[in-house]
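In: predicted model, plus sequence, below.
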Amino acid sequence: MTAPLLISDPASGVRKLTLNRPDRANAIDGAMGDGLLVALQEAASSQIRVVLIEARGNNFCGGFDFSGIEAMSEGDLLLRFVRIEQILQALWDGPFVSIVRTHGAAFGAGADLIASCTYRLGTPTCRFRFPGYRFGIALGTRRLGCLLGEHRARSILLANATLSAPEALESGLLSHVAATAELDAKVEEIVSGLDDLDYAAITSLLRNVRQMREHADTDLVNLVRSAARPGIRERIACYRANAAVVRKR
């Protein structure tokens, strides 16, 4: 069985996590979600200085994997959403520099994952969308507002807008856009630029400039309340049906 998440250490102090469900657009299922959270927690406890996140296939991440949810209890479904919020918090609050390299589509939880990273690199064909509120899930909202500003984040979420790579760069969702080969060099540049910072200095720097730490529990509560509202499966089914109609137009 192919592992949904590949973990490697390409350089000293660097941990690489590769999303590995290309046949499912790297949508986050239970196994991938659990694997990501454990990998990030281990990085945080192992004095890893840099976490690099990439993905195989044509798209970075299609978001939450809805396959099989009809057979899941609402409690199990809620836990899946909680895991994703925990992953986003582990990235945003982690004692390491996080670098994400994205390509193709990054929707829903995949786009939220990108917004939680320190450096957000993408190719010119990237596109992003945050549709969670279309099925009533409050995920990643405060981080997006912190990154893009309240007005821009609100406008994107209300319109369920799809952002192109240039729009994502202009808004601040992406920090760098370039062809794949150039992104390789950019990753090396970022990592080498940290050589004169030891682990304690990186941790202190990130902690002292970070916003929202005091809101972590509130964000988790808001997510749980949104997912626990009765009818979550029906809302998801309605969203998926509407999305299928849009795709056929």
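Out: Nice, I can see it. Everything numeric here is computed off the predicted structure, so don't read it as measured data. Residues are numbered from 1 along each chain as shown.
In: drop to CA atoms for contacts and neighbour counts, all remaining ones
Out: Will do.
In: for residue 242, see how far away the most centrally placed residue in the chain is.
Out: With distances taken as CA atoms, centre = their mean, residue 113 lies nearest the centre of the chain, 0.8 Å away. Distance of residue 113 to residue 242, given as CA to CA, to the nearest Å: 24 Å.
In: which secondary structure elements does the helix ranked longest in the chain contact?
Out: When the chain is parsed with DSSP state H, its longest helix is helix 74-93. Under the contact criterion of 3 or more CA pairs under 8 Å, 6 or more residues apart in numbering; DSSP states H and E, the helices and strands touching helix 74-93 comprise helix 30-45, helix 109-115, helix 216-228.
In: use this one as the comparison:
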Amino acid sequence: MSDDASTVAATAQPALLVDRQGDITRLTLNRPQRGNALSAELVQAMHDAVLACQRDGTRLLLIEGAGKHFCTGFDLADLDGETDDTLLARFVRVELMLQAVYTAPFTTVARVHGRAMGAGADLAAACEQCWVAADSRFAFPGAAFGLVLGTARLAARVGPTLARQWIGAGATIDADTALATGLASRDFEADEHGKPDTALEALARQARRLDTDTQAAIHAASRADGDELARQLAALVHSAARPGLRERIRAYRAASAR
């Protein structure tokens, strides 16, 4: 196959792979050449897939990433082609996708390896459980360019004081710290990635113990209600709508590259 043909074949791959085996659905972020960064296409595909899982009998949803990383965050490859308004719309769609994961009426698991940065870390925190490989690294840098995204979900996992500390310092959190603080719930061996997993099957059996209506009711009762979710969306919109978003992101990227 020629180099041109290989490039066409790579770009023809869907941004999200969906694999359903019985009542277990596996979503694989499939942009490894971009660190599985969240393009508009990938965000929409994720949102659609999570909503489909609410209709197709899924009892356990696993989210993972292809290649070296889980998800390196919001895709800013074409920042010059964006405006403040287009960025605002994209961030709103990211939050709505994260809320769909967070409010899913079934068990959700993020299996993280490599980097989970920004919106990628928010995706892991939106899941009921987060499993980490030894090389996992998390960071929540959005506040550096004025964005409030996922703060409440992170605070619910690790406590508000630690969440503010991580966000304010732009900290990088390793796998051991994630496990010790409750950001992550379990570790897994890197060679388990993409292979049958006895721990996943055990979790699926646990999910099946309750009927679907009871499972959904327990999930709803143990999570933030609609008013709180609306407040979180409003906080994001308020932060992202402040004029100069694109330039703040540009300045953040320049500072990070030094």
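Out: Good, I have the coordinates. Note that the structure is a prediction, hence the values are computed from the model and not measured.
In: of the helices and strands packed on helix 74-93 of structure 1, which is nearest residue 89 of structure 1?
Out: helix 216-228 (7.1 Å; CA to CA).
In: which of the residues in the very next helix or strand once past that closest one are buried?
Out: Scanning forward in sequence from helix 216-228 of structure 1 by DSSP states H and E, the next helix or strand is helix 232-248. Within helix 232-248 of structure 1, the residues that qualify as buried are 232, 233, 236, 237, 239, counting by 16 or more other CA atoms under 10 Å.
In: what do you get for stretch 57-69 of structure 1?
Out: Neighbour count says stretch 57-69 of structure 1 has 57, 59, 60, 61, 62, 63, 64, 65 buried, by 16+ other CA under 10 Å.
In: coming back round to it: in structure 2, which residues correspond to the longest helix of structure 1?
Out: Aligning helix 74-93 of structure 1 against structure 2 (TM-score structural alignment) gives residues 84-103.
In: quick one: contacts of the matching stretch?
Out: 40, 43-44, 46-47, 50-51, 108, 119, 122-123, 126-128, 149-150, 219-220, 223, 229, 233, 236-237, 240-241, 243-246 (CA atoms under 8 Å, 6 or more residues apart in numbering).
In: now swap in stretch 125-136 of structure 1 and tell me
Out: Counting by CA under 8 Å, 6+ apart, 102-109, 111-112, 138-139, 156-157, 160-165, 168, 226-227, 232, 235-236, 238-239 sit against stretch 125-136 of structure 1.
In: hmm, which of the residues you listed are the buried ones?
Out: Among those, those classed as buried by 16+ other CA under 10 Å are 102-109, 111-112, 138-139, 156-157, 160, 162-165, 168, 226-227, 232, 236, 239.
In: doesn't residue 72 make contact with residue 116 of structure 2?
Out: Yes - Residue 116 of structure 2 sits in contact with residue 72 when judged by CA atoms under 8 Å, with a separation of 5.4 Å.
In: residue 6 of structure 1 falls within a strand, correct?
Out: Yes - in this structure, residue 6 of structure 1 lies within a strand as judged by DSSP: H, G, I helix; E, B strand; the rest coil.
In: pull the contacting residues for the counterpart of it in structure 2.
Out: Counting by TM-score structural alignment, residue 6 of structure 1 corresponds to residue 17 in structure 2. The contact partners of residue 17 of structure 2, by CA under 8 Å, 6+ apart, come to 26, 27, 28, 29, 30.
In: how about the fourth one, what's its partner in structure 1?
Out: Using TM-score structural alignment as the criterion, the counterpart of residue 29 of structure 2 in structure 1 is residue 19.
In: for that match, give its distance to residue 62 of structure 1.
Out: 11 Å.
In: for residue 174 of structure 2, give its distance to residue 224 of structure 2.
Out: In terms of CA to CA, residue 174 of structure 2 sits 27 Å off from residue 224 of structure 2.
In: just to revisit the earlier point, so which of the contacts of residue 17 of structure 2 sit within helices?
Out: Going by DSSP H, the helices hold none of the contacts of residue 17 of structure 2.
In: let me know the closest of these to residue 214 of structure 2.
Out: residue 26 (22.7 Å).
In: what about the closest one, neighbour count?
Out: Residue 26 of structure 2 has 17 neighbours, counted by other CA atoms under 10 Å.
In: wait, doesn't it sit right on residue 46?
Out: No - counting by CA under 8 Å, residue 26 of structure 2 does not reach residue 46; the two are 11.3 Å apart.
In: what do we get in structure 1 for residue 163 of structure 2?
Out: Using TM-score structural alignment, residue 163 of structure 2 pairs with residue 153 in structure 1.
In: and for residue 207 of structure 2?
Out: In structure 1, residue 207 of structure 2 lands on residue 194 (TM-score structural alignment).
In: is that match within a helix or a strand, and which one?
Out: Using DSSP H and E, residue 194 of structure 1 maps to neither a helix nor a strand.
In: ok, residue 57 of structure 2 next?
Out: Short version, using DSSP H and E: residue 57 of structure 2 is in no helix or strand.
In: can you tell me the closest non-neighbouring residue to it?
Out: residue 23 (6.0 Å; CA to CA, 6 or more residues apart in numbering).
In: about what we covered before: residue 145 is in contact with the match of residue 163 of structure 2, correct?
Out: Yes - counting by CA under 8 Å, residue 145 is a contact partner of residue 153 of structure 1 at 5.2 Å.
In: name the residue in these two with the higher neighbour count.
Out: With neighbours defined as other CA under 10 Å, residue 153 of structure 1 and residue 145 compare such that residue 153 has more, 20 against 15.
In: that one in helix, strand or coil?
Out: helix.
In: separation between it and residue 1 of structure 1?
Out: 39 Å.
In: alignment lookup: residue 55 of structure 1 to structure 2.
Out: Checking TM-score structural alignment: residue 55 of structure 1 goes with residue 65.
In: neighbours of its match, how many?
Out: 30.
In: swap in residue 41 of structure 1?
Out: Neighbours of residue 41 of structure 1 (other CA under 10 Å): 15.
In: all set now, cheers.
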